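Asks: My questions concern the predicted model and sequence given below.
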Amino acid sequence: MRGAVTAQAPAKVNLLLQVGPLREDGYHDLVTVFQAVSLHEEVTAAPAREWGISVESADGTDVSGVPLDSSNLALRAAQLLAERRGVDEAVHLHVRKGVPVAGGMAGGSADAAAALVACDALWQLHSGLDGLAALGAELGSDVPFGLHGRTAVGTGRGEQLVPVLTTASFAWVFVLGTAGLSTPAVFRECDRLRALDGASAQPGDGRLEAVELALRGGDAEALGRALSNDLADAACSLAPELGRTLAAGRAAGAVAGLVSGSGPTVALLADSPAGAQRLAAELAPVVGPGRLRTATGPVAGARVLEPVAS
């Protein structure tokens, strides 16, 4: 058995998020297009006498809200893998966070994906991607995508994935929120707003096809026109500053912008990596440089980081 294994997994942005009506099980049917972007979580799994977890920030990301007990998703992932595969060994997980906490970019799910990959390698289980993804789906809707990465259409709760085949790359600027938003609270607000105005979900309205066409064509302008998030109004209702951030992004030259997932991170699409740098520089005096991250996508899913030979 190896002494310690480090794995990384990416953040995600939802290029499309269509939210169906509330189901009897308390979830909503989703149609979403995930894109993995180059903000990463790193998880190191090392043998230990007892289960434990520690966390640090890789880039100034506030980690004060990350639980360090059995409710932590990465720790739950490692323990679930051990239970299902009959491993009677504890590990200590150390997480280096580079994804906003409670930011709608699936940082916790990326931790879980990285923990599954790291522990699978540490224990030499050879579970395979599909085996780990099946476990990940038990932990959270976004965990399977953290394992797969790249770009994919998600259905069901978002855990049923079909890859979108594209060679195009896109550039992003992410504006971190000043406070986290609870995903369940945003979904409840979405349901409340729909009930107030009599709106209903409209699956099959052509939005998915528009996003897929733009992705395959590598057309940032077309992708900008196709970006859509049914949770945006709810997130902006709970955090009105999101609307102001989106307006500031458009004024600074973004191709388009949207709330990332359930928020409160705002994702701004740029025309190129150089354009993303210019956009971030333009926004820095408005929102503060500490709230800005630039990234590209798509990127690969969770993987082991091999040590560099000396």
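Replies: Noted; the coordinates are in hand. These numbers were taken from a predicted model, which means no experiment stands behind them.

Asks: going forward, measure contacts between C-alpha atoms and count neighbours the same way
Replies: Noted.

Asks: where along the stretch 201-310 of the chain do the helices fall?
Replies: 207-217, 220-226, 232-238, 241-251, 273-287 (DSSP state H, counting those that start in this stretch).

Asks: Columns distance to residue 140 and mean neighbour count on top of these, output as CSV?
Replies: What follows is the helices of the stretch 201-310 of the chain, written out as CSV (distance: least, C-alpha to C-alpha, whole Å; neighbours: other C-alpha atoms under 10 Å):
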stretch, distance to residue 140, mean neighbour count
helix 207-217, 23, 18
helix 220-226, 27, 19
helix 232-238, 20, 20
helix 241-251, 25, 18
helix 273-287, 31, 18
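
Asks: would you list the ones you listed in TSV and tack on distance to residue 171?
Replies: TSV is the format used below for the helices of the stretch 201-310 of the chain (distance: least, C-alpha to C-alpha, whole Å):
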stretch	distance to residue 171
helix 207-217	13
helix 220-226	9
helix 232-238	21
helix 241-251	14
helix 273-287	5
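
Asks: To residue 194, which of these lies closest?
Replies: Nearest of those to residue 194, taken as C-alpha to C-alpha: helix 232-238 at 9.5 Å.

Asks: Against which helices or strands is that closest one packed?
Replies: Judged by 3 or more C-alpha pairs under 8 Å, 6 or more residues apart in numbering; DSSP states H and E, the packing partners of helix 232-238 are helix 183-197, helix 241-251, strand 256-259.

Asks: of all the ones you listed, which lies closest to residue 290?
Replies: Taking those one by one with C-alpha to C-alpha, helix 241-251 is closest: 14.5 Å.

Asks: just to revisit the earlier point, looking at the helices and strands packed on helix 232-238, which is closest to residue 89?
Replies: Among the helices and strands packed on helix 232-238, helix 183-197 comes nearest to residue 89, with 33.3 Å by C-alpha to C-alpha.

Asks: sorry, back to before: of the helices of the stretch 201-310 of the chain, which approaches residue 90 most closely?
Replies: helix 232-238 (39.0 Å).

Asks: now the closest one, how far from the centre of its chain.
Replies: Distance of helix 232-238 from the chain centroid (C-alpha atoms, centre = their mean, to the nearest Å) equals 18 Å.

Asks: ditto for stretch 123-136
Replies: Relative to the centre of its chain, stretch 123-136 is centred 20 Å away, using C-alpha atoms, centre = their mean.

Asks: what's next to that stretch, contact-wise?
Replies: With contact meaning C-alpha atoms under 8 Å, 6 or more residues apart in numbering, stretch 123-136 is reached by 1-2, 77, 80-81, 85, 87, 112-113, 116-117, 120, 143-144, 147-148.

Asks: One more to weigh against that first structure:
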Amino acid sequence: MSVTVRVPAKVNVQLAVGAARPDGYHDLANVFLAVGLYDEVTVTEADALRVTCAGPDAHQVPLDRTNLAARAAVALAERHGRSPDVHLHIAKDIPVAGGMAGGSADGAGALLACDALWGTGASRDELLDICAELGSDVPFSLVGGAALGTGRGEKLTPLEVGGTFHWVFAMADGGLSTPAVFREFDRLGEGTDIPEPVASPDLLDALAKGDPEALAAAVSNDLQPAALSLFPALADTLAAGRAAGALTALVSGSGPTTAFLVRDAESAAKVAAELRASGTCRTVRTASGPAPGATVLGG
């Protein structure tokens, strides 16, 4: 018996970050948009828990119990009094350590697949509760579409999207640690008054209307200065995408993937080709959103 679940990547069209909380986390106003780059997680009955992975940069993915997919299987098994004896295979297509929630997607995918394989019948609320325990981005990977994440990003409010948004993503030659980027954010903001994070009304309106030009004018990422401080070469990639005709350019989440919003699929192909030729990134992908959340493909 096996079950396969497909899970999307995400881009943060707004990432507003508050000051560090006593627990070390930061309050966020995090506007997620799921995009059509996917990992697939296949869960098969086995004698013991094990993880395998194939695809681009699969060698960077941990195959022990620190992997979010493994942690998801263990968490669901513990809640339902069973052993997490499954083989988790991750077919990787979301960039690794790229700020597009690839690890979170694998956690959400494994959770939904194990629930289907074991017939645990977990409610949506229980699955989202486990997702929130696993990590701040994991609940959105389960839900997909578009949503505003508050708290540390795990409390989701679905958002209306009135059209399809086209993106180009440039993958950097190297990674960035999310905790390191937040530490740099704290360092850069030391001694300043950091406002409470709130979602931009203009951005939410642009999403609802499906207006790429208006969305381009409203996107923001408070972590971008920290990511650029730690990875200065990303500035060249951002500049190359703008020069190629992107409506806007920003670091995706904590990076180092850079995201370029464009008008349509034809523009995406042009910007992608010029970014590939620019020599400022390792590889380039195109995708559109919103995309559905974790989806069972078969079993």
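Replies: Yep, that arrived. This is a predicted model, so every value here is computed, not measured.

Asks: Just send the helices and strands packed on helix 232-238 of structure 1 back as TSV, with distance to residue 127 of structure 1 too.
Replies: Converted to TSV, these look like this (distance: least, C-alpha to C-alpha, whole Å):
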stretch	distance to residue 127 of structure 1
helix 183-197	30
helix 241-251	41
strand 256-259	35
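
Asks: Return the residues in contact with the alignment partner in structure 2 of residue 180 of structure 1.
Replies: In structure 2, residue 180 of structure 1 lines up with residue 175, judged by TM-score structural alignment. Shown in contact with residue 175 of structure 2 (C-alpha under 8 Å, 6+ apart): 96, 97, 98, 255, 256.

Asks: Strands of the stretch 1-150 of structure 2, residue ranges please.
Replies: 2-20, 26-45, 50-54, 86-91, 146-150 (DSSP state E, counting those that start in this stretch).

Asks: hmm, back to that, in three-state terms, label the match of residue 180 of structure 1 for me.
Replies: Assigned with DSSP: H, G, I helix; E, B strand; the rest coil, residue 175 of structure 2 falls in the coil class.

Asks: Residue 44 of structure 2 corresponds to which position in structure 1?
Replies: Aligning on TM-score structural alignment places residue 44 of structure 2 opposite residue 46 in structure 1.

Asks: actually residue 126 of structure 2, not the one I wrote
Replies: By TM-score structural alignment, residue 126 of structure 2 lines up with residue 131.

Asks: count of neighbours near that match?
Replies: Neighbour count of residue 131 of structure 1, defined by other C-alpha atoms under 10 Å: 11.

Asks: any idea how far residue 76 of structure 1 is from it?
Replies: Going from residue 131 of structure 1 to residue 76 of structure 1 by C-alpha to C-alpha, to the nearest Å gives 16 Å.

Asks: just residue 200 of structure 1 next, same as before
Replies: 36 Å.

Asks: With neighbour numbers in mind, choose between these two.
Replies: residue 76 (17 against 12).

Asks: Now do the contacts for the equivalent of the more buried one over in structure 2.
Replies: Under the alignment by TM-score structural alignment, residue 76 of structure 1 pairs with residue 71 in structure 2. Applying C-alpha under 8 Å, 6+ apart to residue 71 of structure 2 gives the contacts 65, 107, 134.

Asks: how about a cut-off of 7 Å?
Replies: residue 65 (C-alpha atoms under 7 Å, 6 or more residues apart in numbering).

Asks: any idea how far it is from residue 20 of structure 2?
Replies: Distance from residue 71 of structure 2 to residue 20 of structure 2, counting by C-alpha to C-alpha: 26 Å.

Asks: Please apply the same query to residue 155 of structure 2.
Replies: On the measure of C-alpha to C-alpha, residue 155 of structure 2 and residue 20 of structure 2 end up 18 Å apart.

Asks: swap in residue 194 of structure 2?
Replies: For residue 194 of structure 2 relative to residue 20 of structure 2 (C-alpha to C-alpha), the value is 9 Å.

Asks: Same check on residue 57 of structure 2?
Replies: Residue 57 of structure 2 is 32 Å from residue 20 of structure 2, by C-alpha to C-alpha.

Asks: Same question for residue 273 of structure 2.
Replies: Distance from residue 273 of structure 2 to residue 20 of structure 2, by C-alpha to C-alpha: 40 Å.

Asks: got it, and residue 181 of structure 2?
Replies: Residue 181 of structure 2 sits 13 Å away from residue 20 of structure 2, going by C-alpha to C-alpha.

Asks: Give me the mean distance between the biggest helix by length in structure 2 and structure 1.
Replies: Assignment by DSSP state H gives helix 102-118 as the longest helix of structure 2. Once fitted to structure 1, helix 102-118 of structure 2 is off its aligned match by 0.3 Å on average (mean C-alpha distance after the TM-score superposition for structure 1).

Asks: buried stuff in that helix?
Replies: Residues 102-118 are the ones in helix 102-118 of structure 2 that count as buried (16 or more other C-alpha atoms under 10 Å).

Asks: What of stretch 77-93 of structure 2?
Replies: Buried, per 16+ other C-alpha under 10 Å, within stretch 77-93 of structure 2: 77, 84, 85, 86, 87, 88, 89, 90, 91, 92, 93.

Asks: Same check on stretch 67-82 of structure 1?
Replies: Result for stretch 67-82 of structure 1 [16+ other C-alpha under 10 Å]: buried residues 72, 73, 74, 75, 76, 77, 78, 79, 80, 81, 82.

Asks: again, but for stretch 20-38 of structure 2
Replies: Buried, per 16+ other C-alpha under 10 Å, within stretch 20-38 of structure 2: 26-38.

Asks: can you tell me how far the residue in structure 2 that residue 293 of structure 1 lines up against sits from residue 139 of structure 2?
Replies: In structure 2, residue 293 of structure 1 lines up with residue 285, judged by TM-score structural alignment. From residue 285 of structure 2 over to residue 139 of structure 2 the distance is 24 Å, taken as C-alpha to C-alpha.

Asks: Spatially nearest residue to the equivalent of residue 104 of structure 1 over in structure 2, not counting backbone neighbours?
Replies: In structure 2, residue 104 of structure 1 lines up with residue 99, judged by TM-score structural alignment. Spatial nearest neighbour of residue 99 of structure 2, excluding adjacent residues (C-alpha to C-alpha, 6 or more residues apart in numbering): residue 255 at 4.5 Å.
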